[in-house]
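[1] With the input below, show me the fold.
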Amino acid sequence: MLDDTMKQQLKTYLANLREPVELVASLGEGEKSDQTRQLLEEIAALHDDVSASFDGTDARKPSFIIRRASDAEKWVRFAGLPMGHEFTSLVLALLWAGGHPPKFDADLLEQVRGLEGDFEFEMYFSLSCHNCPDVVQALTLMALENPRITATLIEGGTFKDEVDAREVMAVPATFLNGEPFYNGKMELAEILARLDTNADARAAEKLADKPPFEVLVIGGGPAGAAAAIYTARKGFSTGIAAERFGGQLNDTLGIENLPGTPYTEGPKLAADLQRHVGEYEIDTINLARAVELVPATKEGGLHQVRLANGATLKARSLILSTGARWRNLGVPGEAEYRNKGVAYCPHCDGPLFKGKRIAVIGGGNSGVEAAIDLAKIVGHVTLVEFDEKLRADEVLQAKLRSMPNVEIVTSGQTTEITGNNGKVDGMIVKNRKSGEERRIELEGVFVQIGLVPNTEWLAESGLELSKHGEIVTDEEGRTNLPGIFGAGDVTTVPYKQIVVAMGEGSKAGLSAFDYLIRTEPVEEIAAAA
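    Reported below is the predicted structural model:
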């Protein structure tokens, strides 16, 4: 199961074990069980403190638990093989079970240990899902830190009948005590916020004591990270308030157009940015969703940003880099069948539609790339583009047209997504030239039609927005309000690209620096401090 390189890497990691670890497998007949036995035997052979047994009696076969030998009440179960994106999750589970301290915020760890109640988590993942590891690792940590929490992490391809019975059509899919808990990526803090009803109040109380920042960045994507690094390097007190650090990077798989980096993946780049930010005295506030901007009444005064948890942050200058999100079709059936056949991440959810008929909506690069990837997995792909022709790069169009199980529909307007028994069963497409409507029978719809800027919270702020809702900025990233700057996909800057966002964030940081050194703080600064 493991090649020589992986064995050597794992052996190096296992040298960090502080206590013996037990692997207990429940196996049946067949190739998957044989592979599970081989994997566990190979792991056990790499370190004397790891033992493997095969006398488990769990109904899910193949599956295995990982537990500390001295504390059998704390365990995590993998059902199926945690390879691909989940191999790192397996390594971390072994290390944490073996007493190696997890690299999580101490307050979060205490919150996990202090949770009251019994929590039985079941979570479905696919080996190609780049959003799943965060959820897998968070639940693993919770199960290994609190004996009243269990986590069973299930590879959907191995347990296809179970996936179908529970109508799981998008991953990561998490169940709690037998009931749906959440569909989508979650970090540890987000899970705890859902379980701990007092989490928001404690977070707001903690933030209330923060003094005003000289620079406060709202948004933690490439633009926000770059802006914060630049202002921190200039010696200004800098904070980042982000609903989710990394932004859309967390939902992006292959990145091949970042100069100097031939290939990386979104979650890795997000982690790299977070590490870079962490090298400076930047106050990073995660899970911070901005809901209102109150601009300063005088130039040089304090701007205020109110958060969803009730806290208010203040700063002499603001850099708004809240990014954008996937655009919805806005047709009947889309919201009703979200995660029941309507999906937005082909890499995450594509394997769940193996052999089935699906549609991709959108003929730009994202849509055509999605259709190419999905055509290798599913039975048939219908690509629907609103325009008269595809807008993707010619090389992508040529590749798509070469695939035998793809139909391309142009001048097509999706008017409805239909379903039956709680799942997608088709869609209605109108020909924009003839007006003729056509029903296409299928089991999945992947929406890839562009982005919407995250600016709804700015509607009453006095900040100038374009007709598309973007923050209007000049060539230096300045907005119409003194001391407030914009950067990245949320602004009117053309070309929504990672490298462009990084440059715009750097520019906004330098512009904020220029503003601060030329603007005297008004009296309210001293009073607030």
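
[2] From here on, just use CA atoms for contacts and neighbour counts.
    Fine.

[3] Now do the same contact list for residue 280.
    Residue 280 makes contacts with 229, 232, 233, as judged by C-alpha atoms under 8 Å, 6 or more residues apart in numbering.

[4] any idea how far residue 38 is from residue 313?
    The gap separating residue 38 from residue 313 is 54 Å, by C-alpha to C-alpha, to the nearest Å.

[5] just the strands in the stretch 251-400 of the chain please.
    Assigned by DSSP state E, counting those that start in this stretch, the strands in the stretch 251-400 of the chain fall at 254-255, 264-265, 282-286, 290-294, 303-307, 312-320, 324-326, 342-343, 357-361, 380-384.

[6] To check against the first, give me the structure of this:
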Amino acid sequence: MLEQELKNQLAGYLQRVQQPFEIVASLDDSDTSKQMLDLLQTIQGLRADKITLRTDGNDARKPSFTLKRVGTDMHLRFAGLPLGHEFTSLVLALLWTGGHPPKVEAETIAAIKALDGDYEFEMYMSLTCHNCPDVVQALSLMAILNPRVKTTVIEGGAFQAEVESRKVMAVPMVFLNGELFGSGRMLIEEIVAKLDKGAGARDAAKLNAKDPYDVLIVGGGPSGAAAAVYAARKGIRTGVATERFGGQVNDTMSIENYISVLETDGPKFSSALEAQVRHYGVDIMTQQIAAKIIPPAAPGELVEVQFENGGSLKSSTVILSTGARWRNVNVPGEQEYKNAGVNYCPHCDGPLYKGKRVAVIGGGNSGVEAAIDLAGIVEHVTLIEFASQLKADAVLVNKVESLSNVTIHVNAQTTEITGDGSKVNGIKFKDRISGEEHHVPLAGVFVQIGLVPNTEFLKGTVELSRFGEIVVDAHGRTNIPGVFAAGDATTTPFKQIVIAAGEGAKAALSAFDYLIRMPVAVEAA
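    So this is what the prediction gives:
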């Protein structure tokens, strides 16, 4: 089933297995079961001295297989084939089960082992979802480390009837003890924090105990990462506080316009950003959501940033690089049916609509790319654009117009996303020229209409534009001395990764220039 090159790579990885474990498969007569057996036989054959394969499993979900280290009470199951984006997750699960240490902070591992309770996770994923591996790997590791955590990873395409019955219309989607736990990308620290009620208070205490920084960067996307690298290379104390490193880049499937990088994807690019920042010894604090900024009371005093967990950090200068998030279309039905037919990631959730009819709202590059991608999966795509013509690049417009299963409506105003009370069943839009209203029956809607800056916590302190963007000058300075900003959250035109990175570097250089020109050295408050 695996190509020889991939087998060779897998054989190399499996040499790291230290402890014996067994794989127990539950199979039926389906083609998927035959493929699973072939895969598992290959894995077992590459480390027959450490891995035992049994095919006498009796799990209700077929095909599936469990991993269990000898002498332990592990509960980790994969239902369906973990290939595509999940092949790495499978390899890591094999290594961790075999005793290879994970690259996770010791504090997080200790918190997982200390979880007090019985947790049964069921996680639905798709093989094309680039947000799913983080969740799969997190829940897999938790099951390996703590016998009271049971994890089943379910490939939605192999269990369509189950997906339909549980109304799973977006991935990743996680159920805990039969109840919805969360959807969307979640890091292991986030999951543990939701289970460990005392984590927030401990995290806040850690922040409060930190010494002031020379430069504190709020946000860990391309602009924040570039700012961190440029600041750290100046030899000054630099910190990054961010909800998740990489920011919205993590949700980008393909990156083909970053100079010198021919092609990559968001998660890989984000990982490279973080690796370079860590290389320079920057203090990175994740799972931190800024709540308020307190300007210096007088020139030369410290800026304070307060966070939602109650902690705060102080710094001589602050660079705001909080980025942006998907913009909502703000029509009736959008919030009600979010993750029940209203989606924002076509790469993640597109496979759930195989053979069905969907709509894409938005005629820019993101919207047209989504329509093109979905057209290869679904029965039909309705593309709705408010303006008089599609705004995407000409090459994309030509491509989407050539597709027979895509219908394009311009001068169309979306007025409502309709549903049956549990899931989407259609979309309404109005022709802006004739005024005629239309209703299109369909199963899903993908919203692709741009971004909104993450700046709500700055209102009343930092000057914002009427669009909520941080107003900056050519040096990245805000209206508050010592506070700079960069990236998609600012008034800098053109929201592109390469521009955000450049603006982050500029803001760091401006912050350094501010520091060396201060008449009096800042002392810790």
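
[7] TM-score them against each other, please.
    The TM-score (TM-score structural alignment, normalised by the length of the second structure) is 0.99; 524 aligned residues with a C-alpha RMSD of 0.8 Å.

[8] and of the strands of the stretch 251-400 of the first structure, who's closest to residue 176 of the first structure?
    When the strands of the stretch 251-400 of the first structure are compared for distance to residue 176 of the first structure using C-alpha to C-alpha, the nearest one is strand 342-343, at 22.1 Å.

[9] Surely residue 56 of the first structure is within a helix?
    No: Residue 56 of the first structure is assigned coil when assessed by DSSP: H, G, I helix; E, B strand; the rest coil, not a helix.

[10] OK, contacts around it?
    Applying C-alpha under 8 Å, 6+ apart, we find residue 56 of the first structure in contact with 24, 25, 26, 27, 64.

[11] Would you reformat the contacts of residue 280 of the first structure as a markdown table and include secondary structure?
    Listed next are the contacts of residue 280 of the first structure as a markdown table, based on three-state DSSP:
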| residue | secondary structure |
| --- | --- |
| 229 | helix |
| 232 | helix |
| 233 | helix |
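
[12] List buried residues within those.
    For the contacts of residue 280 of the first structure, a neighbour count by 16 or more other C-alpha atoms under 10 Å gives the buried set as 229, 232.

[13] which of the contacts of residue 280 of the first structure map to contacts in the second structure?
    On the basis of both residues aligned by TM-score structural alignment, their matches' C-alpha atoms under 8 Å, what survives of these in the second structure is 229, 232, 233.

[14] Residue 277 is in contact with the first one, correct?
    Yes: contact criterion C-alpha atoms under 8 Å: residue 229 of the first structure and residue 277 qualify, at 6.1 Å.

[15] rewinding a little: in helices only, show me the contacts of residue 56 of the first structure.
    Secondary structure from DSSP state H places none of those in helices.

[16] Would you list the buried entries among those?
    By neighbour count, with 16+ other C-alpha under 10 Å, those hold 24, 25, 26, 27, 64 as buried.

[17] Farthest-apart pair in those, please.
    Between any two of these (C-alpha to C-alpha), the greatest distance is 9.8 Å, for 24 and 27.

[18] Spit out the residues that contact those two alike.
    Counting by C-alpha under 8 Å, 6+ apart, the residues touching both residue 24 of the first structure and residue 27 are 54, 56.

[19] about what we covered before: I'd like to know which of the strands of the stretch 251-400 of the first structure is closest to residue 526 of the first structure.
    Proximity to residue 526 of the first structure (C-alpha to C-alpha) singles out strand 312-320 among the strands of the stretch 251-400 of the first structure, at 11.6 Å.

[20] Quick one: work out the angle between that closest one and strand 303-307.
    Orientation note: strand 312-320 of the first structure sits at an angle of 110 degrees relative to strand 303-307 (axes from the mean of the first three to the mean of the last three C-alpha atoms, to 10 degrees).

[21] Outside of strand 312-320 of the first structure itself, list whatever touches it.
    Strand 312-320 of the first structure is contacted from outside by 207-208, 210-219, 224, 227, 300-307, 483-487, 490, 508-509, 512, 516, 521, using C-alpha under 8 Å, 6+ apart.

[22] now, which of these lie within strands?
    By the criterion of DSSP state E, membership of those in strands covers 213-218, 303-307, 484-486.

[23] I appreciate the help and will end here.
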